[in-house]
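S.K.: turn this into a structure:
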Amino acid sequence: MANTAQPQARGLRAIPAKDRRTVAGGAIGTMMEYYDYYLFGLGAAVVFPHVFFPGDDPVMGMLQSFATFAVGFLLRPLGGIVFGYVGDRFGRKRSLMVTVIGMGICTTLMGLIPSAESIGLLAPILLVFLRMCQGLFVGGEMGPAATIVVEYAPTGRRGLFGALLITGAGVANVFSAGLMAVLGAGDESFFMTWGWRIPFLFAAVLTIVAIILRSKLEESDEFKSYTKTIEVEGVKRKNPLMEAIRHPKNLILGIFIGLPQSIAGYIVLTYGLAYMVQQHSVDPEVGFIGTMIVGFLQIVMAPVWGHVSDKIGRRRFYILACIGFAVLIYPAFALFSGGTAILIWLGMIVGFVIPGVAMQGTLQTLLTEMFDVEARTTGVNVGYQFSNTLGGGFAPLICAALFAWAGHIWPVIVYATVIALAGVIATAYASIRPDTEDAGRLHELN
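M.R.: Okay, the predicted model is just below:
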């Protein structure tokens, strides 16, 4: 592994320039992944029911909008498998370049779709099509990004390096919610017609920046060593998916481990916003500002949580974060019901920044430590993307349906708690390679 022999200097400025470029190249894609999905989530909660699914019943419009949100997750597992194969077989950099370009194009085009009032049924059809294409490319993003960043990390700092990817998610929160808040503060007619489109079109700028950063990426020493060994020995390169399937226990448990992380943000921030607007007549602007506050805190707290996981162990920390989510989800929604901006923002912090960011900041490193180098990108992608599809993708829709059925929030709380406990059990039984082991040695986990 690169840099394992370097002194354990403290502070991000002590990280060599080459490693900083690697972290930046990985984080920009994570930023775009979360920017695209948070932006779509905010649009699904506030804008899309009026623009693409107009009708007399606001609840039905919201359900249709969240169904479109969920559709984007259907192709994420396929993207995870396809680009995981590319990353393990041909290099992490190649996979990362394709995914970031695909994400940027899809998000930009969403901002150009005419409203249903202009082109009728074709409008939601185009939205669904682009959403599915977006999901395909997003599905291939986290695996190679997490793998290349963690493979570069010095021993004892993998948690910190992996968590730096989630600082990109925090920046995405600030950008997406900040732009929506600024634009939403003006004339409502302008916002519903053109204003909401500007953040989507801004994805084109982010894509150009990402291409520049990722063009400077280099493969890790661990991957180079593996590739050189294959070439020197003249053996046939292993199929990454088949290698990952050889460890079915970790492959399956990785999906369950990721479930609590996958639903946290989409329940607290995405469905939470719709819940406040629909049930408590909260101005969407309050939710946009709250999401932006969460983003700022996420930038700071993600590396803090990653550092803590380096100190007390990935497994133990992730289990504590899952339990924290189960305990804090009800207080978060109780604060949402208070109706005041301060209480709502506090609820977002309690429900997401504390447990959600802790899970997000740890998961990708945890998954990389469950698979060997020849199948690591595929293994991470399968666990991360299948859990996001089964959990996060349908979380807002499930929550909206549960509330519509029961008329109160308790079924949503139970749903979140059950998912959190599933994550605890899966993490407890997974085979995880300790950070202190030589990452260059191919190690059988099961």
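S.K.: okay, CA-based contacts and neighbour counts for the rest of this
M.R.: Fine.
S.K.: any idea how far whatever helix or strand residue 333 lives in is from the middle of the chain?
M.R.: Element membership for residue 333 (DSSP states H and E) is helix 314-336. Here the centre of helix 314-336 is set off from its chain's centre by 18 Å, with Cα atoms, centre = their mean, to the nearest Å.
S.K.: outside of that helix, which residues touch it?
M.R.: 159, 260-261, 264, 268, 272, 276, 308-309, 343-344, 346-348, 350-352, 354-356, 358-359, 362-363, 366, 409, 413, 416-418, 420-421, 423-424, 427-428, 432 (Cα atoms under 8 Å, 6 or more residues apart in numbering).
S.K.: to compare against the first, here's another:
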Amino acid sequence: MPTNDAARRRQSRRIALSSFVGSAIEFYDFLLYGAAASLVFNELFFTSLNPLTGTIAAFGTLAAGYVARPLGGIVFGHFGDRVGRKSMLVLTMTLMALASFAIGLLPTYDQIGIWAPVLLITARLVQGIAVGGEWGGAALMAMEHASTERRGLAASFANMGGPAGAVIATAVFAAFSALPEHQFLSWGWRVPFLLSVVLLAIGLFIRLRVTESPLFTEAQRRAQESAVKQEAPLLTVLRQYRKNIVLSCLGGCGALVLQSLLATFMLTYATGLGYERSTVLLAQTVSSALHIFTIPAFAALSDRVGRKPVMISGALVAAVAAFPLFWLVNSGSAALLFAAYILGNPILQASMYGPMAAFVSEMFGTRARYTGASLGYQLATTLGAGTAPLIASSLLSSAGGGSNSTTVSLFIAVVCLVSAAAIALTRESHRSDLSDAEGTGAALNTEGRAAAATAGATH
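M.R.: You can find the predicted model right below:
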């Protein structure tokens, strides 16, 4: 007969796999938009603008999805902390697939005028709300099923979904971009979005078979037995964990700025330098494939030596490497373009991003963890990933375009240094006890410590 520990390990592996597959499907939909915004939307939805302005406008709609992500984190976080992690993950996946399918059916600017970009932005906002609720639930489901010594690795499976989704999205988009130009612009770009309904069926099959988080179940039992009325999770986060929200947001910006620029801005930048579109997409696909393996590697390292040493080292190295990263791309060599992508994603970005899911989640107590982790992370995506392509395009435009990338590199360096400083201000959490209903977050402020002490005495 299998032991309870053996059964728990099997269940943990099943949950981690479901977090990975579910996140990969969600991020396929979300990141597919980035590729289309870089290569298609400026021509189809902003045709009245000149090419550079149209590209900036397309990146503006990309940013709209990131702006909506904190709202999704708050809404789905609230019900995830009250009702359960699993049901929210099923709902976010369905919402994302329907929004992506709708994008594939949208008429263009030439067909309905200004309503085309309006509908595009609306669908993108729905995508943002959906993915805003997805990440926190996927990370928590995996982390709350794992043992203390494997929490970072388990939580990283949600982050692995990002590059996995990027591989699928880029590969599918690249396949259709190989069509003749007029066919690609008329119908080819739509097919990857329409395929979302197929991925939805796969994702729902997997997610409906997992069990609820044991930590959430225990916290819910305690709440039902307690005579004290439970306040809304968002109020708990704002009252007890304000400092944690700020530090998790700033601490995550470096990784997310780098991720966003490599996934979107670099496509436009490299093709503008003369690289073939297929070459850039292939480089992005290869680096994302490697990224899937380096994210858990850095997360596992953080389980051994701590979240802070791994993430701070990655941020400092990225700040320095931001300049040679663009020098490699500016060389005009396809081999060096591949080297830039591999340096940027699987090494620099993964060193910060791998431990991030556990780093952020460990800052909050169980009864408000979905809300707190989602809000902290999604604010980082909005501030970092959501605005980065728009800022980089504007900096490049003000520098005269072409290969004048110094200001973009400086922008990356400054953000990474800010992230390193924010992470340094947190308390190491890789061995903290998450079974406490109030948590022992990485940077628990004075109010949080008092509440935790009170809860400990009560129980």
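S.K.: list buried residues within the contacts of helix 314-336 of the first structure.
M.R.: Buried by 16 or more other Cα atoms under 10 Å: 159, 260-261, 264, 268, 272, 276, 308-309, 343-344, 346-348, 350-352, 354-356, 358-359, 362-363, 366, 409, 413, 416-417, 420-421, 423-424, 427, 432, out of these.
S.K.: read off where stretch 313-326 of the first structure ends up in the second structure.
M.R.: Stretch 313-326 of the first structure corresponds to residues 306-319 in the second structure, going by TM-score structural alignment.
S.K.: mind listing what's buried in that stretch?
M.R.: Buried residues in stretch 306-319 of the second structure (16+ other Cα under 10 Å): 306-312, 314-319.
S.K.: and stretch 80-92 of the first structure, by the same measure?
M.R.: Within stretch 80-92 of the first structure, judged by 16+ other Cα under 10 Å, the buried ones are 80-89, 91-92.
S.K.: same check, this time on stretch 142-151 of the second structure
M.R.: Applying 16+ other Cα under 10 Å to stretch 142-151 of the second structure flags 142-146, 148, 150-151 as buried.
S.K.: out of those, what pair is the most spread apart?
M.R.: Across those, the longest distance by Cα to Cα is 11.8 Å; it joins 142 and 148.
S.K.: contacting residues for the residue opposite residue 229 of the first structure in the second structure once aligned?
M.R.: Aligning on TM-score structural alignment places residue 229 of the first structure opposite residue 222 in the second structure. Applying Cα under 8 Å, 6+ apart to residue 222 of the second structure gives no contacts.
S.K.: quick one: the helix or strand harbouring residue 222 of the second structure to the first structure mean distance?
M.R.: Taking DSSP H and E as the definition, one finds residue 222 of the second structure inside helix 214-225. Once fitted to the first structure, helix 214-225 of the second structure is off its aligned match by 1.4 Å on average (mean Cα distance after the TM-score superposition for the first structure).
S.K.: show me what counts as buried in that helix.
M.R.: 215-217, 219-220.
S.K.: equivalent analysis for stretch 111-131 of the first structure, please.
M.R.: 111, 113-116, 123-124, 127-131.
S.K.: the helices in the stretch 151-300 of the first structure, which residues?
M.R.: 158-184, 188-190, 197-201, 203-214, 221-233, 240-245, 248-265, 272-280, 284-312 (DSSP state H, counting those that start in this stretch).
S.K.: can you say which of those helices is nearest to residue 374 of the first structure?
M.R.: Of all these, helix 240-245 comes closest under Cα to Cα, at 6.1 Å.
S.K.: what's that closest one packed up against?
M.R.: helix 76-90, helix 376-390 (3 or more Cα pairs under 8 Å, 6 or more residues apart in numbering; DSSP states H and E).
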